[in-house]
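Following is a predicted model, sequence given first.
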Amino acid sequence: MDSELQMPAPVCLIKNAEGKLMTNEEALRILSTISQPVVVVAIVGLYRTGKSYLMNKLAGKKKGFSLGASVQSHTKGIWMWCVPHPIKPKHTLVLLDTEGLGDVEKGDNQNDSWIFALAILLSSTFVYNSMGTINQQAMDQLHYVTELTDRIRAKSSPEQNEEDSAEFISFFPDFVWTLRDFSLELDIDGKSVSADEYLMNSLKLVPGTGHKEKNFNLPRICIRKFFPKKKCFIFDRPAHRKKLCKLETLHDDELDSEFVKQVAEFCSYIFKHSKTKTISGGIQVNGPRLQNLVLTYINAISGGDLPCMENAVLALAQIENSAAVQKAIAHYVQQMNQKVQLPTDTLQDLLDLHRVCEKEAIEFFIKTSFKDINQTFQKELAAQLEKKRDEFCTKNIKASADRCSALIQEIFSPLEEEVKQGTYSKPGGYRFFTQQLHELKKKYQEEPGKGVQAEEILQQYLQSKQNVSDALLQTDQTLSEKEKEIEVERVKAEAAQASAKMLEEMQRKNQQMIEQSERSHQEHVKQLTKKMERERKELVEQQERTIALKLQEQARILKEGFQSESRQLHNEIQNLQKKLSAPKPLCVIS
């Protein structure tokens, strides 16, 4: 669906009916068809604050998400609109519009908290939309952010009762606050400031340990701790109040020019700066992965559990790693069928082709798998590749045996017919028979394409005709008893030599298989080690970014005079630095 992604209108992704959150099959099916990486932008805010208008603009449409024209909340649950990303080639922009928070008709604050939490879990950019200025009332309405640690877990079994905010920073989205109908001048203490500076000033804490001060500071602390990147946009009133009910039908020249400019700046920022949605380990999310995240979170909530990022990633890894094994095996089989012409001349010829195809299969698995705990799936891949290799070896043996048997039938059948007719049952017949046999053996050995069973099938045939040879020898009257005894010993010696040669060949083949198994193991280790080193580097970079953000926040909090909060951040930074400096052994496949 990527190249022809056409969603003429949004569809409901998560239904909110009778106090229960449920997924919508049509929306999940659409996600399952999007193989491209997704940039997910979610918007939340009080109902009737114009969220849907902004989302329609991001979709490049006037209509789509329901704006509503009354005081009722129109959007229920979470609605989704997938459109080609306007400036990122081969990316899909997924827009999530949420039902208005604080809907008086709903009377259920519990669902509001879940909608808020899901919007954060699913998005790479989280837009909070509110009216007017950032005052205490606006902060009080954002109390959902203070409940996030009660709604979301980063790890399935945190080491402490309270999870470090660093765990959340690693997967929380960027935060954008949009202020609608903003009518004040952007200045602080008489100095003109940007919208971002206005936001940072509004997030300053007030000193004191009383109930009032704690209530004031808590949402500000949460926003500062959980969201590493923060941005603010202000919007003038779009038009006269009477025109607002027809907002989606108005042309830009009928709207306030400053508002049109502000919306364009907002859209430009979202398009340029919203990141591809990723999960733990820097894994990019595509449509099917987003689909599975939605299902995992909703199932957890429905079951009375807290959505857990680590569990969601592990559940996703189970699905994708299992599929990666099967796809890698399918790739191996396809490549072997294309490259191998059975029978091969030698076992080594087959093993050389196996090694090339095996390497490609491992590369495919390594590229598409993630969070393969204890290399469970890679070990499964190794076992299946070995099984498939052995199957090709068996097919190779059979193809060679069939080819050789047919060749022996073709070459030696005239000799057998002459034996039946008594051509060699006369004086001197034995020597004539052995001469003919030698010439036919030479002819057989000169035939190309016999494969790995050439000598064994020949020896089996010759062994089956030994009685005929013995009878001709004993009845040949031109040979003395002494000559017959010498001939018997010669034949025995020749047979023993052939058996020894076959045994040596068998041992050589066994050694080749052992050496190939070792090479296969080394290929797995080599590719896995490179991957783990790459992931380790990415993790270090992520932790260094988190430390840098926390150091910035600590400096700001210390400057504001909050010693206790500064010490807490200091401890979190130290814990991260310890993790960063601790050598982590590479766990490779055994």
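Noted; the coordinates are in hand. All of these numbers come straight from a predicted model, not from anything done at the bench. Residues are numbered from 1 along each chain as shown.

CA only for contacts and neighbour counts going forward, please
Will do.

which stretches of the stretch 51-200 of the chain form strands?
All strands of the stretch 51-200 of the chain, identified by DSSP state E, counting those that start in this stretch, fall at 78-84, 92-98, 125-131, 174-180, 187-188, 191-192.

what's the answer for the chain, then?
11-17, 20-23, 38-45, 78-84, 92-98, 125-131, 174-180, 187-188, 191-192, 230-234, 278-279, 283-284 (DSSP state E).

In TSV, list the ones you listed along with distance to P343 and mean neighbour count.
Below are these laid out as TSV (distance: least, CA to CA, whole Å; neighbours: other CA atoms under 10 Å):
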stretch	distance to P343	mean neighbour count
strand 11-17	55	20
strand 20-23	54	17
strand 38-45	47	27
strand 78-84	50	23
strand 92-98	48	27
strand 125-131	58	23
strand 174-180	59	22
strand 187-188	83	12
strand 191-192	82	10
strand 230-234	65	20
strand 278-279	47	22
strand 283-284	43	16
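
I'd like to know which of the strands of the stretch 51-200 of the chain lies nearest to I573.
Of all the strands of the stretch 51-200 of the chain, it is strand 174-180 that lies closest to I573, at 20.6 Å by CA to CA.

The structure to be compared is supplied as follows:
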Amino acid sequence: MEAPICLIEKLQDGRLQVNAEAIEILSKIKQPLAVVATVGMYRTGKSYMMNKLAGFEKGFQLGATVQGKTKGIWMWCVPHPRLKEHTLVLLDTEGLGDVQKGNKKNDTNIFCLSVLLSSVLVYNSIRTIDEDAVEKLRFVGELAELIKVRSGDNEDNECQFSRHFPSFIWLVRDFTLNLEMDGKEITEDEYLENALLPGECQLTAIVSAEETEETSMRIHSQHAIRMYFNTRKCFVFDSPTGDKNILQRMDEVSVEDLSSIFVEQCQRFCEYIYKNAEVKYLDDITPVSGEILGQLVYKYTEALSSSGIVCMEDTVIRISEEQNKAAVQEATEYYEKRMKERVHFPTETLEEFVEISAKCEEEALEIFMKRSFRDSELNFHKQYMRNIEEKKKHFSNMNETESRNYCDQLIKKHSGDLEEALKQSLYSKPGGYKKFQEDIKLIQQRYNSEPRKGVEAESVLNNFINSKESLRIFILVTDETLTELQRQNEGFPIVAATVFLLISGPRAVTAVQFSLQFIQ
């Protein structure tokens, strides 16, 4: 992709709508995806960091005013800078807390979709991780109301979130504090972990049940982040520059115009993402491709828009059924296509056909197995095998038909003189049987010398010879009868006997033999 595209559009009435054009782009990506989504309050520099991850200065739209620019969720797919045959998908989301939107539910849905679709969730805030910053992450605490791991009201759902949720990275922009605690230096990660621990006064408030609503929400958010996101990381950034004009043109200025510390911090963040961003998985086993991500986008957005609840297991089951059906179809079509390309009908031997078919079956099975998943009962695998057997039988019948038709033409071509001789009764004379046998043998020789007759070659030839069996007997008896009459030169005149045989056909043989016995 040369530029980002809107993946999930926010309509004027606040509803979220999937962009079919973006899904079409995703459907063409067969590689595993690492999906990085950025969320946070509006005007905190989310889009700038996404552009840096993409390796460009421009891409996701930046804003220089108090009004948020990004609406809905935008997507940018780029080759992964570190992993070959992988794609890095960047999702830039609409800023949270924009007072002009006036719809908190929209913020919650955007945050929920970001969590569900990503393998790395980047949260942007400014200046410090304080009580206010944690309170603004109330969306984390609301996830349990929107997401279910399994169907039904299972109390263990929240405990299982960490198995399915992305890793969590907190970016603190325009950070001015010293990373110290109790007079000792601490790391960025330690700074985050300490911010996520309830303070002594907060714990006392829990016991006394006198906490304010804000305190309760903050504690709930802290607990939810620790419980839902097993892998957590923190980066702090200095201000890019003290020049307001430069800040308003961040997508236009060069790195030379920015603080060298900020530039270094950006590079460190990008390198961490490139190295540590995990591939998105659907069921702990199946890596998410572009096609599967597109299905997740549709189903998650639809679920939030309709029922307001997403069941991850139900979604995986539905996608697995669709993927397995598609796997059966794709593998079957592959087998059919390759057989048409590789089999030159008719094949010379049955072994040649079987060998080609086996190779195509092996390749088709590999395609099926690569795309199929969660087929524990092997129902789709069995359907695939039935399809292949049906197609194989079809091609086998086609191979036989082509061979039979071709061989029939060859027999017709090489037996033309024989048929003409039969019409003219050239074999109904003394010595005719020998001539008939010689002509039959000549037909066999010419027929057998023809290449690529196929699997029905012997059958067609045998059918031809069998079809002449009654004629062969008739010509043999006629030859013997006429030869005997000629030798004896008495009894029935030879001419009269010949006419009698020609008129009466094979049924006259018995009569002639009886006459010869009478004469003797």
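Okay, I see it. Bear in mind the structure is a predicted one, so any value in this text is a computation, not a measurement.

now the strands of structure 1 in CSV, with distance to A548 of structure 1?
Formatted as CSV, the strands of structure 1 follow (distance: least, CA to CA, whole Å):
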stretch, distance to A548 of structure 1
strand 11-17, 36
strand 20-23, 38
strand 38-45, 25
strand 78-84, 34
strand 92-98, 29
strand 125-131, 20
strand 174-180, 16
strand 187-188, 27
strand 191-192, 28
strand 230-234, 15
strand 278-279, 20
strand 283-284, 22
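
which one in structure 2 is aligned with K106 of structure 1?
Taking TM-score structural alignment, the alignment pairs K106 of structure 1 with K101 from structure 2.

can you tell me which residues contact its match?
Contacts for K101 of structure 2 (CA atoms under 8 Å, 6 or more residues apart in numbering) come out as none.

Quickly note the distance from the counterpart of L186 of structure 1 in structure 2 to F235 of structure 2.
The equivalent of L186 of structure 1 in structure 2 is L179 (alignment by TM-score structural alignment). To F235 of structure 2, L179 of structure 2 is 11 Å away according to CA to CA, to the nearest Å.

where do the contact lists of these two overlap?
E188.

In contact with S302 of structure 1: list those residues for me.
Applying CA under 8 Å, 6+ apart to S302 of structure 1 gives the contacts K20, L21.

Show me what it lines up with in structure 2.
Checking TM-score structural alignment: S302 of structure 1 goes with S305.

mind checking how far its match is from H164 of structure 2?
Taking CA to CA, one finds S305 of structure 2 at 22 Å from H164 of structure 2.

again with E271 of structure 2
Taking CA to CA, one finds E271 of structure 2 at 24 Å from H164 of structure 2.

Comparing those two, which residue is more hemmed in?
More crowded of E271 of structure 2 and H164, by other CA atoms under 10 Å: H164, with 19 against 15.

What does that one correspond to in structure 1?
Residue correspondence to structure 1 (TM-score structural alignment): H164 of structure 2 is matched to F171.

which residues does that match contact?
Under the contact definition (CA under 8 Å, 6+ apart), the residues listed for F171 of structure 1 are L121, T278, I279, S280.

Look up how far P37 of structure 1 lies from the second one.
Shown here: T278 of structure 1 relative to P37 of structure 1, a distance of 9 Å by CA to CA.

which residues do the two both contact?
With contacts taken as CA under 8 Å, 6+ apart, T278 of structure 1 and P37 have Q284, V285 as neighbours in common.

Assess the claim that H91 of structure 1 and P37 are in contact.
Yes. H91 of structure 1 is within contact range of P37, at 5.3 Å (criterion: CA atoms under 8 Å).

count of residues packed around the residue in structure 2 that F259 of structure 1 lines up against?
Aligning on TM-score structural alignment places F259 of structure 1 opposite F262 in structure 2. By the criterion of other CA under 10 Å, F262 of structure 2 has 19 neighbours.

can you pull the contacts of F262 of structure 2?
Each residue near F262 of structure 2 by CA under 8 Å, 6+ apart is listed here: F237, D238, S239, P240.

can you do 6 Å?
F262 of structure 2 sits next to D238, P240 when contact means CA atoms under 6 Å, 6 or more residues apart in numbering.

So which residues make contact with stretch 274-287 of structure 2?
Contact partners of stretch 274-287 of structure 2, identified using CA under 6 Å, 6+ apart, comprise P32, L33, A34, S119, V288.

so which two of those residues are the farthest from each other?
Farthest-apart pair in these is P32 and S119; separation 11.6 Å (CA to CA).

out of the two, which sits in the busier spot?
The residue with more neighbours, out of P32 of structure 2 and S119, is S119; 24 against 21, by other CA under 10 Å.

Just give the nearest non-adjacent residue to the more buried one, would you?
Nearest residue to S119 of structure 2 in three dimensions, chain neighbours excluded: P166, at 4.3 Å (CA to CA, 6 or more residues apart in numbering).

Give me the neighbour count for the one you found.
If you count neighbours by other CA under 10 Å, P166 of structure 2 ends up with 30.

Looks like it contacts Y123 (just checking).
No. P166 of structure 2 lies out of contact with Y123 (CA atoms under 6 Å); the separation is 11.9 Å.

Name the nearest residue to I573 of structure 1, ignoring sequence neighbours.
Leaving aside its sequence neighbours, I573 of structure 1 sits nearest to I547 (CA to CA, 6+ apart; 6.0 Å).

how close does the one you found get to R536 of structure 1?
I547 of structure 1 is 16 Å from R536 of structure 1, where distance means CA to CA.

With neighbour numbers in mind, choose between the two.
I547 (22 against 16).

At which residues are the helices of the stretch 351-500 of structure 2 located?
Applying DSSP state H, counting those that start in this stretch to the stretch 351-500 of structure 2 gives helices spanning 379-414, 416-423, 432-448, 457-467, 469-488, 494-504.

Mind putting the ones you listed into a markdown table with distance to V134 of structure 2 and mean neighbour count?
A markdown table is the format used below for these (distance: least, CA to CA, whole Å; neighbours: other CA under 10 Å):
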| stretch | distance to V134 of structure 2 | mean neighbour count |
| --- | --- | --- |
| helix 379-414 | 47 | 17 |
| helix 416-423 | 96 | 13 |
| helix 432-448 | 88 | 16 |
| helix 457-467 | 82 | 15 |
| helix 469-488 | 99 | 18 |
| helix 494-504 | 112 | 15 |
